[in-house]
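Peer 1: Pasting a predicted model and its sequence here:
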Amino acid sequence: MGGTPRYPYPRDVWSPAGGWWPHPRAWRRNTAVAAFGLVLVLTPIFIYSERISERPEDAARQIPWRPWVKVRANSMTSETEPGQH
């Protein structure tokens, strides 16, 4: 009954994403391995980048994603406040 197949798509389809209905085996493990590989490769690159980076002057305020950056001691006080010399 019906005259047409249930899914009128080619039976054998190749694509990088896995075809019409992809069900890759062990996708969670593969994703975890890929994420671990990225962390393993990108961590030394980040560390090297931070080691060679230079700032012409200290930051005026704390940078949230860079807690190790030095902050100027007098950055929060104004030069015109009483008691300052």
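Peer 2: Great, that's in hand.
Peer 1: From now on I want contacts and neighbour counts done on CA atoms only, so please keep to that.
Peer 2: Will do.
Peer 1: all helices of this protein, in order?
Peer 2: With helices called from DSSP state H, the chain shows them at 27-52.
Peer 1: gap between R66 and P44?
Peer 2: R66 sits 16 Å away from P44, going by CA to CA, to the nearest Å.
Peer 1: Then K70?
Peer 2: Distance, K70 to P44, using CA to CA: 22 Å.
Peer 1: Below is an additional structure, to be compared with the one above:
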Amino acid sequence: MGGGGKIPYPKHVWSPAGGWYAQPANWKSNTIIAGAVMAAIVAVTWNFSAERETWARRPEPGGWYPSRNWSRQLKEYDAEDRANEAAKKA
């Protein structure tokens, strides 16, 4: 019935990616290694960025900013605010 036969494709094709319909035997370990390398690059970049992050002005107290969890400058601001509040109460 219609549709024709299988799609013709070259039998002997070489490419860095593995050629037509490639399924290397070690694809799972290669995927894990590539994922680990990408995660390491992201972690190093994140750490580099977080160490150098600065704020032009002091953020509003109590406001939520995602970088409050890792920015050294915001952690110092929060510690100063808590110390000032404790000094006012005492």
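Peer 2: Arrived safely. This structure is a prediction, so every number in the text was calculated from the model and none was measured.
Peer 1: before we move on, the earlier item: so between K70 and P44 of structure 1, which is more surrounded?
Peer 2: Neighbour count, other CA atoms under 10 Å: between K70 of structure 1 and P44, K70 has more, with 14 against 11.
Peer 1: tell me the centre residue of structure 2?
Peer 2: V42 (4.5 Å; CA atoms, centre = their mean).
Peer 1: In contact with R72 of structure 1, which residues?
Peer 2: 58-61 (CA atoms under 8 Å, 6 or more residues apart in numbering).
Peer 1: tell me how far the ends of stretch 48-67 of structure 1 are from each other?
Peer 2: First residue to last in stretch 48-67 of structure 1 (CA to CA) measures 17 Å.
Peer 1: and that stretch, which residues are buried?
Peer 2: Residues of stretch 48-67 of structure 1 classed as buried: none (neighbour count, 16 or more other CA atoms under 10 Å).
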